[in-house]
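Participant: What follows is a predicted protein model with its sequence.
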Amino acid sequence: MIPIGKKMQLTQKTNMCLGHKKGLNFALTPKDVPTLDIITSIEETCQKLSEDVSNEFRIRSKMILEKPLKIKSNISKEEMLALKELKNDKDIKILPADKGNATVIMNTGDYNSKISNLITEGQYTKLNKDPTKNTPHFIEKLTTININSTELLVSFDVVSLFTNVPVDKTLSIVRNKLENDNNLKDRTKLNVSAFMELLTLCIKTTYFQLENDFYQQDFGMAMGSSLSPIMSNIFMEHFEETYVKSYINKPKIWWRYVDDVFSIWPHGQDNLTDFLNFLNNIEPTIKFTLELEENNKLPFLDVMISKNTEINSNFQTNVYRKKTNTNRYLNFNSNHHLSIKKGVIKSLYDRAKLVSSNVNFFNQEKDHIKNILKENAYPINLVDRAFLQIENPSHNNQQRQNPVANMTIPYIPGISEKLKKLGNNFNIRTAFKTNNTLRSILTHTKPINKEQNEKNCIYQIPCQCGKHYIGETSRPLDVRIKEHKNYVRNYQVDRSNLAQHVWDNHHQINWKEASIIQKEQNFGKRKLKESACIQLNGGVFPNNVFPVK
């Protein structure tokens, strides 16, 4: 954990909730079985099966769900109380750091001040309303290169690339590429002007929310936009083709991975300084920093590259960790299926195998992996068994058939494993999800919506007779409630079953007590949950909905 701010100190409750290598990805076991979510996933899966198969799968799933289950919490009562206090503490902000899997804790005042300064000093305008490849590829390429003792290992970093890309210039580059693309008509019916109009709209209508205000970015590409890496790469390719390749003293190697560049420089350190100055005087907003090898070593991505100084040869490599690295991984006690935790072990092993250029480096990294996983509560015997399984894979596995359906269900120990096993018997591939993480509980940078402003939900509206109308909407709930009120007021009984109920029975609706039963983004799942809620809770009008058997 990283406390930021002069007066920011880690309290006992903070250490209790976020210490012991938990991290914000730590998932809590739920208090109760989320039956509605599981039923919805089962019903969604059954729609992809034949009637006979779906009925059998549904019946056998029901038998699993009907067995009583007491869920054991994976945190103590003291930790739960501390978590509630921390969640309700409005004086602090808890955020994930952008690197190292660390957790940042700030005073709310300091957080708002820093964000306000960033907005004031940066290229942002307040709005009136809400309007590369990777390490394996790098290692593979590195093995093909030889280096001599006079050549320098260098890395360049483009400072804040996304937010400093000149958007208009990049759009001009894209237009030029499209206008000279002889095969464009084979890939799209859009002409160049229409394509550019849509692209410009997507790029220039990005905004973000701070508290209750909205801001638009005035320059550069937006962080988090799926178009930002594509447009940034287009600009940088043009930059490299135009300037880097034409420079009189060209680098021997110039490999860029988004905003990080690995280079071999054969022209001496003085000329390297001239080259850096040249790069930084081309485009006003595009600036490079430089890191030079030390003791014949240079870190790049997650690889430490070492020159083989005994002969003019290629390199030695081993795993590199930045100073900001916390050695925090998914905690073994987190409410995730065991396969996910084994996946953590395998990913660390695979990286060690890939990056380590000799046996000594590899064995050192394996020992390090064991130590850090032990700190994250992994049993050492489990880690050892996982290593053996990776090193001695079984060849007895029969080739699996393509699944007839996929099913994603919440992970509940004692239930989810049984449903997965049942699914295997029907050739259904089952995946697990966890929602109740410390991040979802503690990290809130946007104001919390009032319940009736929420979208994508299943809701209920109580009547004086004791029954509830249950419905679903993708729009804000208060908008949907206004529609119901208008239907009742204007006797539009053909538009609303709720209006029909009011006029047939002369009842009064308690509009102020309308509430959300559950939120659901997916339309199909939302309709299924609406149907299930009507049948489970005795909704007023269970008509015209998907049948839930």
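Facilitator: Sure, I can see it.
Participant: Please count neighbours and contacts with C-alpha atoms only from this point.
Facilitator: Will do.
Participant: Strands of the stretch 101-250 of the chain, residue ranges please.
Facilitator: Under the criterion DSSP state E, counting those that start in this stretch, the stretch 101-250 of the chain carries strands at the ranges 103-107, 124-127, 152-158, 207-210, 213-217.
Participant: Just name the most buried of those.
Facilitator: With neighbours defined by mean count of other Cα atoms under 10 Å, none of these is more surrounded on average than strand 152-158, at a mean of 22.
Participant: And for Lys432, the neighbour number?
Facilitator: Just so we're on the same page, residue 432 is Phe rather than Lys. For Phe432, the count of nearby residues is 17 (other Cα atoms under 10 Å).
Participant: Can you tell me how far it is from Ile340?
Facilitator: 9 Å (Cα to Cα, to the nearest Å).
Participant: Also Gln12?
Facilitator: Gln12 is 30 Å from Ile340, by Cα to Cα.
Participant: One more: Glu78?
Facilitator: 27 Å.
Participant: Gln12 and Ile340 - which one has more neighbours?
Facilitator: Ile340 (13 against 10).
Participant: SS state for the closest residue in space to Lys341 that isn't next to it in sequence?
Facilitator: Once flanking residues are discounted, Lys341 sits nearest to Phe332: 6.7 Å by Cα to Cα, 6 or more residues apart in numbering. The assignment at Phe332 comes out as coil when based on DSSP: H, G, I helix; E, B strand; the rest coil.
Participant: which residues touch stretch 539-549?
Facilitator: Residues from elsewhere that reach stretch 539-549 (Cα atoms under 8 Å, 6 or more residues apart in numbering): 43, 467-470, 497-498, 527-528, 530-535.
Participant: Second structure follows, compare the two:
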Amino acid sequence: MQPWMTTHHIDSTGVYQFLPPTRKQNGVLKPISTPTPTSYHRQIKSMITLLEEKCNKLWSDICDKRQLGSDVKEYFKVHTTQLPTMYVLIKTHKFNISAITENSDLSRLCKVRPIVSCCGSPTEKLAWICTKVLSSLLDHIPSHLRDTHSHLERLKQLSPGELRGHSFCSADVTSLYTNINIQGCIEDVINLAAEHLDSLQLFGLELVDVHEMLELVFTSSYFVFDRKLYQQMLGLFMGCKPSPIGAIVRVYTFERRSLYIDPHYLPTSSVYGRYVDDAGTIAKSEDQARNLFNRIADEDPDGHLGWEIDYPSSTDQFIPFLGTQIRISEEGGLESKYYRKEQKKQITLNFKSHHPMKTKVEVARNFYKTANISSSSPELTEESYKVVDRLLVNNGYPDPRQFLEFRMENSGVRLSAEQRSVTLKLPYMSEEISSKITKFIRRKKLPITVVFLPGIKLKDLFCSSRPHDKRHCTISSCQICPKITTERVDCSKICPIYRITCNLCCQFYVGESSRSLHDDERLGEHLRYASNPTCNSYKDEALAIHYKEHHPGLSPDLMFELLGTESNTIIRKVLEAHFIFTLKPEINNKEECTLLQRFLLQS
């Protein structure tokens, strides 16, 4: 996505606020007149530190009050996090390509969906806890659709007499997440949780604790774009784990004050269903449908809730809704078929991709299964199958209908779910090797379920959409970046596996870290070990031992190289062991492999 489109969205919607870097003058914070990259970096780092302290303090207080134990307290504490980042996606189904002219303003023609990715953010762990506790609330919302075919099951329960004279219509909430009142949303969620407290799994917490965590998660609405700090002033992040639950409950609060109190809006409550911001129901006329959705919107005290309604112009027209197309005939017959947006790219798992054949078979079979569930008659099933045919042929599947009857070769005795007690994850290399491993496990009746993981993906090879851009370190007098020899890598890289070479003797060291390469974090520590080898607190460190024994009195001359990155701790340590055994670094302490083995056994 082009950055100018994200910039236009941030500047034009009035939802976001740019936060300029500040400095204290006479005890008062004032914006810096000409901020530098370093001042932006310090501002962002300061905000990360502040949010980490807030999250850790809140979680520590909760653990102390509820006596959750030191292990639980430490596990959910946060460190080395990063602020959420924003990007936008074009809503291709709302993009009218025929309206483009030579003087068109694309920023006005393109409707976008703003995503604020909260992966690795300071509030991510608290957000996960809130989601885990509150997810069961969705079972108590009668309008909520658990999956994209639940609405078909509801409509099938109605007789032709009940459907006759009605049309199926759908509606989409306009910008649901950014139009949500945060405090009202939190109150609605907690009130609904209090109503159904007996059905919640609180894991030793109290509802007041969930309230405090939810408030911190939803109000810490800071994010980074183009290495600058912004704050979302209205609504919820689309990308924060508990945001969908909050949005669903908030709209349900409006529904229960209108539809479920005044029954004349619906022939029966079961015909109305909503999947987050997409709702579907039946109505006798467009005016009746509009009155129904306007009645829900009127319950929003802020007046921000709005609907875009799609009502059929004739009884022959199908209305798309959640991967299906639906219409009600004049006789009251329910007709449906599989739907895939015309603007949606015809891309799925390619037949030539480096995945096990079983995975490709299941992908094809599930598409046909979905098409079959979505279709109400043999004729419409055939139409749905043709949509899937085009998709699979476009992705290299030969004769895609064969996968409906395709059978994978099986051998040996199948174990029950209770007997398969261990999951073994292995890299996928070829069908032949995978088959031999699977047959051996079944023949020996080993209690193992094998999962073959795909190999290197394109995202692993092309990790950036702008691969020729070199990041510039914003830390003044950085001691690490000048020593990094890997291209397009600076000291901000997180979760690295690295090699440190001593230029005085060309011996090297291999290590890993969950932190960054920054000079006050992992590589900075190694530099201090080599600079002060006689310090008592460094006496067991490999680089301190090396410089004390081989280069006493000399200043360290080190060179850093990035071997890889991996966020998963176990995999990262396995990769470190792999590099130690294959590269045989002279400086490494041999006890590290023993520690690694002990770590893996405990995991």
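Facilitator: On my side now, so go ahead. Predicted, not measured: the structure shown is a model, and the values here were computed from it.
Participant: Highest neighbour count among the contacts of stretch 539-549 of the first structure?
Facilitator: Glu530 (29 neighbours).
Participant: would that one count as being in a helix?
Facilitator: Yes. Per three-state DSSP, Glu530 of the first structure lies within a helix segment.
Participant: Distance-wise, check it relative to Gln500 of the first structure.
Facilitator: 19 Å.
Participant: Please apply the same query to Asn397 of the first structure.
Facilitator: Asn397 of the first structure is 60 Å from Gln500 of the first structure, by Cα to Cα.
Participant: what about these two, which has more around it?
Facilitator: Gln500 (18 against 7).
Participant: So the aligned residue in the second structure for that one, which state does it fall into?
Facilitator: Matched by TM-score structural alignment, Gln500 of the first structure corresponds to Ile545 in the second structure. Under three-state DSSP, Ile545 of the second structure falls in the helix class.
Participant: ok, Ile545 of the second structure to Ser531 of the second structure distance?
Facilitator: 11 Å.
Participant: do Lys45 of the second structure as well
Facilitator: 27 Å.
Participant: The two: which is more packed in?
Facilitator: Ser531 (19 against 14).
Participant: tell me the contacts of that one?
Facilitator: 544, 555-556.
Participant: could you flag which of those are buried?
Facilitator: The neighbour-count test (16 or more other Cα atoms under 10 Å) marks 544, 556 as buried among the contacts of Ser531 of the second structure.
Participant: Any chance of the contacts of Ser531 of the second structure in TSV with distance to Leu152 of the second structure as columns?
Facilitator: Shown next, in TSV, are these (distance: Cα to Cα, whole Å):
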residue	distance to Leu152 of the second structure
Ala544	68
Ser555	73
Pro556	70
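Participant: what does Ile373 of the second structure align to in the first structure?
Facilitator: Under TM-score structural alignment, Ile373 of the second structure pairs with Leu354 in the first structure.
Participant: And for Gln25 of the second structure?
Facilitator: Under TM-score structural alignment, Gln25 of the second structure pairs with no residue in the first structure.
Participant: isn't Cys465 of the first structure right next to Asn505, touching?
Facilitator: No. Counting by Cα atoms under 8 Å, Cys465 of the first structure does not reach Asn505; the two are 9.4 Å apart.
Participant: quick revisit: distance of the match of Gln500 of the first structure relative to His41 of the second structure?
Facilitator: Relative to His41 of the second structure, and taking Cα to Cα, Ile545 of the second structure is found at 35 Å.
Participant: what sits against Arg175 of the first structure?
Facilitator: Contacts of Arg175 of the first structure (Cα under 8 Å, 6+ apart): 192, 196.
Participant: What residue in the second structure is paired with it?
Facilitator: So, by TM-score structural alignment, Arg175 of the first structure is matched to Ile190.
Participant: from what I can see Lys337 of the second structure touches Glu379, true?
Facilitator: No. Lys337 of the second structure lies out of contact with Glu379 (Cα under 8 Å); the separation is 9.5 Å.
Participant: Neighbour count for those two, which is higher?
Facilitator: Remark: of Lys337 of the second structure and Glu379, Lys337 carries more neighbours, 26 against 10, as counted by other Cα under 10 Å.
Participant: what helix or strand is the more buried one on?
Facilitator: For Lys337 of the second structure, the host element (DSSP states H and E) is strand 334-338.
Participant: what distance separates that strand from the middle of the whole chain?
Facilitator: 32 Å (Cα atoms, centre = their mean, to the nearest Å).
Participant: That one maps to which residues in the first structure?
Facilitator: Under TM-score structural alignment, the match for strand 334-338 of the second structure is residues 315-319.
Participant: List of residues touching that stretch?
Facilitator: Residues contacting stretch 315-319 of the first structure (Cα under 8 Å, 6+ apart): 142-143, 146, 302-308, 351-352, 355-358, 361-362, 365.
Participant: now stretch 38-56 of the first structure
Facilitator: 57-58, 61, 404-410, 524-525, 528-529, 532, 548.
Participant: can you tell me the distance between the two ends of that stretch?
Facilitator: For stretch 38-56 of the first structure, the end-to-end distance is 16 Å (Cα to Cα).
Participant: ditto for stretch 173-189 of the first structure
Facilitator: 21 Å.
Participant: Centre-most residue in the first structure?
Facilitator: Gly224 (10.3 Å; Cα atoms, centre = their mean).
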